[in-house]
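K.L.:
Fold the following for me, if possible:
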Amino acid sequence: MSLINTEVKPFTAQAYHGGKFVTVTEADLKGKWSVVFFYPADFTFVCPTELEDLADNYVEFKNLGVEIFSVSTDTHFCHKAWHDTSDAINKIDYVMVGDPNQAISRNFEVLIEEAGLADRGTFVIDPEGKIQIVEITAGGIGRDAKELLRKVKAAQYVAAHPGEVCPAKWQEGEKTLAPSLDLVGKI
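P.N.:
Purely as a prediction, here's the structure:
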């Protein structure tokens, strides 16, 4: 079953954010656009490059009204230690959620059961708490924050303009499509 247009399932977790430990629940994903960004583990190899890329683009996400929640099955204590010891991770201003009981990873269907780790899963959540974008990649394939920004802008555009859709490679300000009988076979 696809997770698209499903509501985020309830969860409660501890996170590291802004130099503090905070509690995060599914309610924190509502009322604004959110990105839930799963990665396998702290202190690894591809993960810090992805999280640093998100950190380098975080202001642009915030300007779109988007909050980022990175999630791994590590604890919030581990997130703090990584934040304190890695130059790349020290750049992070977004929420780093711990999922040691693996409940959130299971809810989003990204848990690798035999490893106890999360796949590289990216989920864009609309203000109603419904999943609008799902992307899951293999462990060795890093993601690109700029491409994620493009997809978020497309999701926001489609939500704000019912009856319009964004074609492949759509960039903000470019022409969209209004699906109709007249377009069938003409694209």
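K.L.:
from here on, contacts and neighbour counts on C-alpha atoms
P.N.:
Will do.
K.L.:
and stretch 53-70, which residues are buried?
P.N.:
By neighbour count with 16 or more other C-alpha atoms under 10 Å, stretch 53-70 contains the buried residues 53-55, 58, 61, 66-70.
K.L.:
Pick the one among the residues you listed closest to residue 9.
P.N.:
Minimum distance to residue 9 across the buried residues of stretch 53-70 is 15.2 Å, recorded for residue 69 (C-alpha to C-alpha).
K.L.:
Sort out for me which of the buried residues of stretch 53-70 are in helices.
P.N.:
Among these, the residues falling in helices (DSSP state H) are 53-55, 58, 61.
K.L.:
quick check, nearest of these to residue 113?
P.N.:
Closest approach to residue 113 among those (C-alpha to C-alpha): residue 54, at 26.4 Å.
K.L.:
how about this one, so we can line them up?
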Amino acid sequence: MSLIGKEISDFSVQSYQNGEFKTITKSDVLGKWGLFFFYPADFTFVCPTELEELAGLYEQFQGIGCEVYSVSCDTHFVHKAWHDSSERISKVTYPMLADPTQALAKDFEVLIEADGMAERGAFVVDPSGKIQVYEVTAGGIGRNAEELLRLTKAAQFVAEHGDQVCPAKWQPGAETLKPSLDLVGQL
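P.N.:
Coordinates of the predicted model:
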């Protein structure tokens, strides 16, 4: 069953961001684009490489009106400890959401119940709280933050220009397609 168009459920979780603990709720994420970036656990191996890469593109995500939320089933205390002890994670300035009750991992359908951890799942959520893009990879496969940024931009473009679609490798400013009978069999 596809998650495209699914509205995320109400939630309230603790987060760690910029030296502070904060509560983040569904109402906090509505009204802007969001990237929910699930990863298995703090103090692991592939995860810090991904979170560091996202940190390097965070200003670009913010520049297009998209907040980044990293999410694991660890607590906000563990996020702080990881942030304080890891050179890579110390670069993270976006909210690190704590999901020890696994409510978010269940809602986004990435919970590995036997392990109590989340799969590597990335979800682009529109301002109304609906999933527009998602990908889930196996635990040993790191993701590309630049591609997630590109996908977010494409989702925003399609939301704004409903009569146009973005072809493979589309970048802002590139040619788009207008689906029509005239295009059938012509591409």
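K.L.:
Just give the TM-score of the two.
P.N.:
TM-score of the superposed chains, computed with TM-score structural alignment, normalised by the length of the first structure, equals 0.99; 187 aligned residues with a C-alpha RMSD of 0.6 Å.
K.L.:
could the buried residues of stretch 53-70 of the first structure go into CSV alongside distance to residue 30 of the first structure?
P.N.:
CSV is the format used below for the buried residues of stretch 53-70 of the first structure (distance: C-alpha to C-alpha, whole Å):
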residue, distance to residue 30 of the first structure
53, 24
54, 20
55, 22
58, 19
61, 16
66, 11
67, 10
68, 12
69, 12
70, 16
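K.L.:
Residue 46 of the second structure reaches residue 142, doesn't it?
P.N.:
Yes. Look at residue 46 of the second structure against residue 142 with C-alpha atoms under 8 Å: they come within range, at 6.1 Å.
K.L.:
Give me the mean deviation of whatever helix or strand residue 97 of the first structure lives in from the second structure.
P.N.:
Element membership of residue 97 of the first structure, judged by DSSP states H and E, is strand 95-98. The superposed strand 95-98 of the first structure is, by mean C-alpha distance after the TM-score superposition for the first structure, a mean 0.4 Å from where its aligned residues fall in the second structure.
K.L.:
Any buried residues in the helix or strand following that strand, and which?
P.N.:
Stepping forward along the backbone from strand 95-98 of the first structure, the first helix or strand reached (DSSP H and E) is helix 103-107. Along helix 103-107 of the first structure, these residues count as buried under the neighbour rule (16+ other C-alpha under 10 Å): 103-105.
K.L.:
same deal with stretch 172-187 of the first structure?
P.N.:
By neighbour count on 16+ other C-alpha under 10 Å, the buried set for stretch 172-187 of the first structure is residue 176.
K.L.:
What of stretch 151-160 of the second structure?
P.N.:
151-157.
K.L.:
Distance to residue 111 of the first structure for the ones in helices among the buried residues of stretch 53-70 of the first structure - can I get that in a markdown table?
P.N.:
What follows is those, written out as a markdown table (distance: C-alpha to C-alpha, whole Å):
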| residue | distance to residue 111 of the first structure |
| --- | --- |
| 53 | 23 |
| 54 | 22 |
| 55 | 24 |
| 58 | 26 |
| 61 | 26 |
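K.L.:
Give the helix, strand or coil label for residue 74 of the first structure.
P.N.:
Following DSSP: H, G, I helix; E, B strand; the rest coil, the label given to residue 74 of the first structure is coil.
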